[in-house]
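S.K.: build the 3D model from these lines:
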Amino acid sequence: MIRSRGDAPEIAILGGGIGGLAAAAFLHRAGVPATVYEQAPALSEVGAGLVVAPNAARLLRRLGVLDGLVRDAVRLEVGWEFRRWSDGTVLSAEDLSDRCEQLFGEHTYTAHRAHLLDAIRSAVPAEAIQLGSRCVELALDGSRPRLRFEDGRVVEADIVIGADGIHSVVRGAITEPRPAAFAGIIAFRALVPADRAPEFSQRPAQTLWIGPGHHLVHYPVSAGRFVNLVAFAPAAEQSTESWSATATVEEFLAEFEGWDPRLVDLIRAAGTPGRWGLFDRAPLERWSAFTPSGAVTLLGDAAHPMFPFFAQGAAQSIEDAAVLAQSIADSPHDLAAALRRYEELRIPRTARLQEISHGRAHINHLPDGPEQEERDRAFMEADPLLANGWIYEYDPETAEVATSP
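M.R.: Modelled structure (predicted):
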């Protein structure tokens, strides 16, 4: 049995992204202090929008930060609007204007990542965030986990939470260190100023154009001031994962040659697009490891990186944070029990989402033919909002341990 010292465990969170800050915010809400160590000199999330679905929105509301986020977000009226690549025929769409709130108690929004990060940061005490703190070593050979930073500092903690992304240092201490695998898919991304974006792309709708080997997504963000554009294409060679890597408009257009002409106008309005690769990891059976008087665990992309095809990456990090904080608050003097419950509640759900997100690439990218026609018929006959209800209705405060994935 692992027991913490004092009234509350000492907690160190590696990574000041959405998941790491959410963990600090939920722990603070539960009365458990934690310190976030972020290697960058400033907190920032650049270059992309995201979907804030009801399962994330209810947790942001619980933190008291949703109203602030909504001022810089867009409330969607239509979601998962699938369109055929060549002519824009609508195959399926979710009515989010009223029905989403009726079913799940919250609306769905789109937002810039920077605005979501700022909203969550507002729920974390400023003194709990240590910037410019690059961890170069995590040692588990002592009584408690020990962190060594590039500037020479050494920090011990009862719990180290690895919220340090897909290339996590903490993950390598828990399981066999292996590099993430390139998935053979690249993404183009851009934020298009609204005054340059075609009118069809400014609707309060999340639209996905699907076609052979590719798909393209667009929706407004930043209170409608920009249109977020992201598109996926196959690639034989590994691509960088950096947010700062770029492509040319010509490269972007070449990947979508022959698609609906309206998309050409949108791509041309995007300016210099970003370009990055999608990387993959298989689900883990465990997220935690223990020392005689401490523990380390994982959260967010460090634990379960998933393709963005269900728009749940950030939401699952926020869910992780809420469950982990509650588990620690419920068993502050028994870290083994706390982390066991955290894993039992989170691993089956995130593994399922990893699996279906991975499979969505094949579904979205079918070439024209019988399988594509069958997919399109299934889209037209389905109620996508109800079909995805298991994702949106999830509430960590009432969730029960799953008996099967």
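S.K.: going by C-alpha atoms from here, please, whenever you check contacts or count neighbours.
M.R.: Noted.
S.K.: for the stretch 201-350 of the chain, just list every one of the strands.
M.R.: In chain order, the stretch 201-350 of the chain shows strands spanning 205-211, 214-221, 226-234, 274-280, 289-291, 294-298, with DSSP state E, counting those that start in this stretch as the criterion.
S.K.: now for the last one, which elements pack on it?
M.R.: Using 3 or more C-alpha pairs under 8 Å, 6 or more residues apart in numbering; DSSP states H and E as the contact criterion, the neighbours of strand 294-298 among helices and strands are strand 159-162, helix 169-174, strand 289-291, helix 335-364.
S.K.: what angle do the last one and strand 294-298 make?
M.R.: Spelled out, that is helix 335-364. Here the directions of helix 335-364 and strand 294-298 differ by 10 degrees (axes from the mean of the first three to the mean of the last three C-alpha atoms, to 10 degrees).
S.K.: show me what helix 335-364 is packed against.
M.R.: Checking 3+ C-alpha pairs under 8 Å, 6+ apart, helix 335-364 ends up next to strand 294-298, helix 313-330.
S.K.: looking at those, which is nearest to residue 125?
M.R.: For the helices and strands packed on helix 335-364, proximity to residue 125 was assessed by C-alpha to C-alpha; helix 313-330 is nearest, at 15.8 Å.
S.K.: which one is residue 156 nearest to, not counting chain neighbours?
M.R.: residue 146 (4.5 Å; C-alpha to C-alpha, 6 or more residues apart in numbering).
S.K.: report the contact partners of the one you found.
M.R.: Taking C-alpha atoms under 8 Å, 6 or more residues apart in numbering, we find residue 146 in contact with 138-140, 154-157.
S.K.: could you also give me the structure for this next sequence, so I can compare it with the first?
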Amino acid sequence: MSTPGLSIGVIGGGIGGLSAALSLRAAGFDVHVYEQASALGEVGAGVQVSPNASRILHRLGLGPALARTGVEPLAMHQRRWDDGRTLLRTPLAERLRARFGFPHYQMHRADLLAALAAALPAERIHLGHRLVDVVDHGDVVEARFAGGQRAEVDVLVGADGIHSPVRAALFGPTQPRFTGCVAYRGLVPAERLEHLSLEVTAQIWMGPGRHFVHYFVAGRRLVNFVAVVEQDSWTRESWTDAGDVADALAAFDGWHPQLREILKAVDGTFVWALFDRAPLDRWSSGRVTLLGDACHPMLPFMAQGAAMAIEDGATLAACLADAGAAGSAADPAEALRRYEQLRLPRTARLQAMSAENKTRFHLPDGSDQHQRDALMAAGRTDFSFDAVAWIYEHDAGVL
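M.R.: Now for the predicted structure:
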């Protein structure tokens, strides 16, 4: 069998799974996506699609769809929690396009998911398929689903999130770790906030033990916010639940009036416990591999979680296609090992940087905070233009 004819099953119909399916299909593979839910959907609200991810999506033909609902921010604006003083303002929009060749979008996660799904033939997406077992027979992988459905594929990809059943099947069940942060998330109709004259920027407000992010999505019709608070434990039954706006307001008592106005304008909010996992030593076993949050879940403090999953799919497709071109298509396991060797160091670095930003964003006022602010003013921290170059200039589809 030649590699371009490989059948590939992708477990998970989120952003990572669908974008991987598109990259694999563009490379000539026979791809099917299996999603446990009865309909595709995203619980989250906003997502950042930086040039390293938009480069891939544009190549897949999604440029027009992204432009319809995506918002190109003028800058990444980092500010002090109480007086709103600018700590660092990194230009984006045209300056970013000029340097990296592709745009940075702020999007509603549902809009991005819909664009990805629309680009795949409907018969390639199988809903209501909850994975219960994975059996690698050596020359074929069998995915078994609740209800008795089965699928046999040459390669199986687990794009099924931080609680990945594919990961558990490969390496045994383990629990993700609570990071000591919860996030209140919500969407506010933009007209309710017209009196604030909000800039079209991604604004990050830093303060003691917490931070607040807001930006426009959905063609500037909505303002997305994420309010992150340190918390010792998580006792709810679900890692995402309905939140209380009053609790969020209390957590940001004394913060800049702009943030409190945003919170007061929302109809309702979700509260999420933020979990992560330590980097894995490997992602693959035989003909089975992982991508996205299934293998490298990270805190959202570098705005790279979705981008890394999109990159994973592009590199996976390139490695499998290259294996076929090299004439080593009999066993795709070597291509999967190459994929993880290429991806693991980059994603582990971003996992670590995202975790470090929990400390940097949440420093109490004092000497460490003054030192941080001085470094930011000098442009020597992440999100400054030069500091993100290694992230944004990367082309994950080129080996």
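S.K.: out of the contacts of residue 146 of the first structure, which are buried?
M.R.: Buried members of the contacts of residue 146 of the first structure, counted by 16 or more other C-alpha atoms under 10 Å: 138, 140, 156-157.
S.K.: and the residue nearest to residue 156 of the first structure, what's its match in the second structure?
M.R.: Under the alignment (TM-score structural alignment), residue 146 of the first structure pairs with residue 142 of the second structure.
S.K.: doesn't that match belong to a strand?
M.R.: Yes. Looking at residue 142 of the second structure with DSSP: H, G, I helix; E, B strand; the rest coil, it is inside a strand.
S.K.: most tightly packed of the helices and strands packed on strand 294-298 of the first structure?
M.R.: Of all those, strand 159-162 has the most neighbours on average by mean count of other C-alpha atoms under 10 Å, namely a mean of 27.
S.K.: got the contact list for that one?
M.R.: 9-15, 20, 145, 168-171, 294-299, 302.
S.K.: quick check: the gap between residue 164 of the second structure and residue 306 of the second structure.
M.R.: Counting by C-alpha to C-alpha, to the nearest Å, the separation of residue 164 of the second structure from residue 306 of the second structure is 16 Å.
S.K.: sorry, wrong one. I was asking about residue 59 of the second structure.
M.R.: 17 Å.
S.K.: the two - which one has more neighbours?
M.R.: residue 306 (24 against 12; other C-alpha atoms under 10 Å).
S.K.: quick one: map the more buried one onto the first structure.
M.R.: Under the alignment (TM-score structural alignment), residue 306 of the second structure maps onto residue 314 of the first structure.
S.K.: spatially central residue for the second structure, please.
M.R.: residue 306 (2.0 Å; C-alpha atoms, centre = their mean).
S.K.: from residue 230 of the second structure, how far out is that one?
M.R.: 23 Å.
S.K.: now the strands for the stretch 51-200 of the second structure?
M.R.: Going by DSSP E, counting those that start in this stretch, the stretch 51-200 of the second structure shows strands at 75-80, 86-91, 105-108, 125-126, 131-136, 141-145, 150-153, 155-158, 177-189.
S.K.: show me what residue 45 of the second structure lines up with in the first structure.
M.R.: By TM-score structural alignment, residue 45 of the second structure lines up with residue 48 in the first structure.
S.K.: doesn't residue 228 make contact with that match?
M.R.: Yes. Using C-alpha atoms under 8 Å, residue 48 of the first structure makes contact with residue 228 at a distance of 6.7 Å.
S.K.: circling back: nearest to residue 254 of the first structure, out of the helices and strands packed on strand 294-298 of the first structure?
M.R.: The nearest among those, by C-alpha to C-alpha, is helix 335-364 at 18.9 Å.
S.K.: residue range for the helix or strand just after the closest one in the second structure?
M.R.: Using DSSP states H and E, the helix or strand that directly follows helix 335-364 of the first structure along the chain is helix 370-381. Aligned by TM-score structural alignment, helix 370-381 of the first structure corresponds to residues 367-378 of the second structure.
S.K.: list the buried residues of that stretch.
M.R.: 369, 372-373, 376.
S.K.: which member of the residues you listed is positioned nearest residue 101 of the second structure?
M.R.: Checking those against residue 101 of the second structure by C-alpha to C-alpha gives residue 376 as the nearest, at 25.3 Å.
S.K.: any idea how far residue 73 of the second structure is from that closest one?
M.R.: Residue 376 of the second structure is 20 Å from residue 73 of the second structure, where distance means C-alpha to C-alpha.
S.K.: can you pull the contacts of the residue lying closest to residue 339 of the second structure once chain neighbours are set aside?
M.R.: Nearest residue to residue 339 of the second structure, sequence neighbours excluded (C-alpha to C-alpha, 6+ apart): residue 316, at 5.6 Å. Contact partners of residue 316 of the second structure, counting by C-alpha under 8 Å, 6+ apart, are 20, 24, 336, 339.
S.K.: gap between residue 316 of the second structure and residue 179 of the second structure?
M.R.: Taking C-alpha to C-alpha, one finds residue 316 of the second structure at 29 Å from residue 179 of the second structure.
S.K.: picking that back up, wait, isn't the match of residue 306 of the second structure in contact with residue 20?
M.R.: No. Here residue 314 of the first structure lies out of contact with residue 20, judged by C-alpha under 8 Å, at a distance of 10.9 Å.
S.K.: which neighbours do these two share?
M.R.: In the contact map built from C-alpha under 8 Å, 6+ apart, no residue is linked to both residue 314 of the first structure and residue 20.
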